[in-house]
Every structure is written in structure tokens, then in C-alpha cells.
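# Here's my sequence, what's the structure:
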Amino acid sequence: MSSYYRHFKGKYYQVIGTALDTATEGLVVVYRTLYASEYALFTRPYDEFFGSVSRTGRADEPRFAPVDWSEMPEEARRNVLTVLPLAGE
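Predicted coordinates for the structure are as follows:
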């Protein structure tokens, strides 16, 4: 699994890891935004994260496509180095 992904809408994300959703017992991907956001962490079901999306008039494309560090814009690379705020901080 890559560490960095570009969402099909163009924003960049860093995968923290996978986790168990105790309500569904399904696997989820835990990831953070690499841009200013109201929330620090997000989860999405594993199959959805690595699935494809269909948009009118376009071929199916990955919801999140892996990218190399060198492919990310400067803002995204800078945010990788930003400390991730955790609860209680």
C-alpha cells in the first residue's frame, strides 16, 4: 500500500493505515488530508477507498490513485511534515 494518494477530484491524502470498524467488522482505511481541513483524520471502507468511480462521459477511474512524493504539489508535501493533532491536544 502506498502512503500518498490523489483523490479523483484532485486533492492529496496520506494513508495512516488500516483499522477494524467494530460496528461492521469491516476493514477501513485511515487517512489524513494534505491540505487545510476542519478534520485531521478520515476513514473509508477499504473496498470503497481502493474502488473505482464512474463519472458521466468518462472511463472508470480509481477513487484514490497512488502517487509518488515527487508527483505531489509543494503544499501537500509541506503538510506531510505538519504535526497531526490528536484528541486532547
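# contacts and neighbour counts: CA atoms only from here.
Noted.
# show me what contacts residue 35?
11, 12, 75, 76, 79 (CA atoms under 8 Å, 6 or more residues apart in numbering).
# Tell me the buried residues in stretch 74-89?
For stretch 74-89, the neighbour count (16 or more other CA atoms under 10 Å) marks 76, 77, 79, 80 as buried.
# what does stretch 58-68 give?
Buried residues in stretch 58-68 (16+ other CA under 10 Å): 62, 63, 64, 65, 66.
# run this one through as well so I can compare:
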Amino acid sequence: MAVAGIYRHFKGNYYEVVGIAIDVDSKEEFILYRQMYDIFGYWMRPKDMFLGERMTENGPVVRFAKIGTSFENILEKEDIFNIDIGNSETQNRYKVIKSYKRDDDTIFEVKILE
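I've put the predicted structure just below:
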């Protein structure tokens, strides 16, 4: 299943998933996405966490629910290699150093900025 598309967070905001990011040092996989509000910042979150559930006072809910696909490839207008990407869990900043296709997803190899 391709991860790229439009997602709604369980709190209501919308996000566009660009692809999968792989930390070249740790080999950990993340979901690379951008918020679709305010400044449209780029973020990444561990893949299992992004695609998993979150416990709320009303029980478990899907953290990000896929609601559709993008009608426009945002990377045609952005240079992904010059974007500063935040990690939503660690406060580390990353840069993309390589990208390629795997099945139906775009894979981005990322490295922590020093």
C-alpha cells in the first residue's frame, strides 16, 4: 500500500504525506509529510507511530487517517534536497541526501543536520 496521500490527524488538521524517509545511519523508517496549514512545514514521524493508533479518553483512534490522494505533486515545485525537515518526536533537524522509488512509494534517505 502506498503511503502518499492526504491524511487527517485525529485532532482534525490535514497533512500531505510525501513518502518514506530512511535515516541513513540508524536505518529507521519515518513518514515524511507536510502540514497543510500555516507555514506548510515539513516533518517526519516514525512510520509505526504515524500509521498506528493513539489512546484517547474515548479509547484508541487511528492517529492519521488517509482520506484521499494528492492531485498535485508538491515536489515538482519544491527542491526536497534544500528543505529543513523537523522530527516531530526528537527535535532533530534532517536533510534529504538521496531519493528513489520503491514499489508505489518514494523513499528519501535522510541525515541529521550537524
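# TM-score for this pair?
Overlay of the two chains. TM-score (TM-score structural alignment, normalised by the length of the first structure): 0.70; 75 aligned residues with a CA RMSD of 2.4 Å.
# about what we covered before: could you work out the most separated pair of the buried residues of stretch 58-68 of the first structure?
63 and 66 (10.0 Å; CA to CA).
# now the residue most central in space within the second structure: how far from residue 25 of the second structure?
Against the mean C-alpha coordinate of the second structure, by CA atoms, centre = their mean, the closest residue is residue 32 at 2.2 Å. With distances taken as CA to CA, to the nearest Å, residue 32 of the second structure is found 17 Å from residue 25 of the second structure.
# give the contact list for residue 52 of the second structure.
62, 63, 64.
# returning to what we had before: tell me the residue in the first structure aligned with the residue nearest to the centre of the second structure.
Residue correspondence to the first structure (TM-score structural alignment): residue 32 of the second structure is matched to residue 30.
# following the helix or strand where that match lies, which helix or strand shows up next?
According to DSSP states H and E, residue 30 of the first structure maps onto strand 26-33. Next along the chain after strand 26-33 of the first structure, taking DSSP H and E as the criterion, comes strand 41-45.
# for that next one, packing partners?
strand 26-33 (3 or more CA pairs under 8 Å, 6 or more residues apart in numbering; DSSP states H and E).
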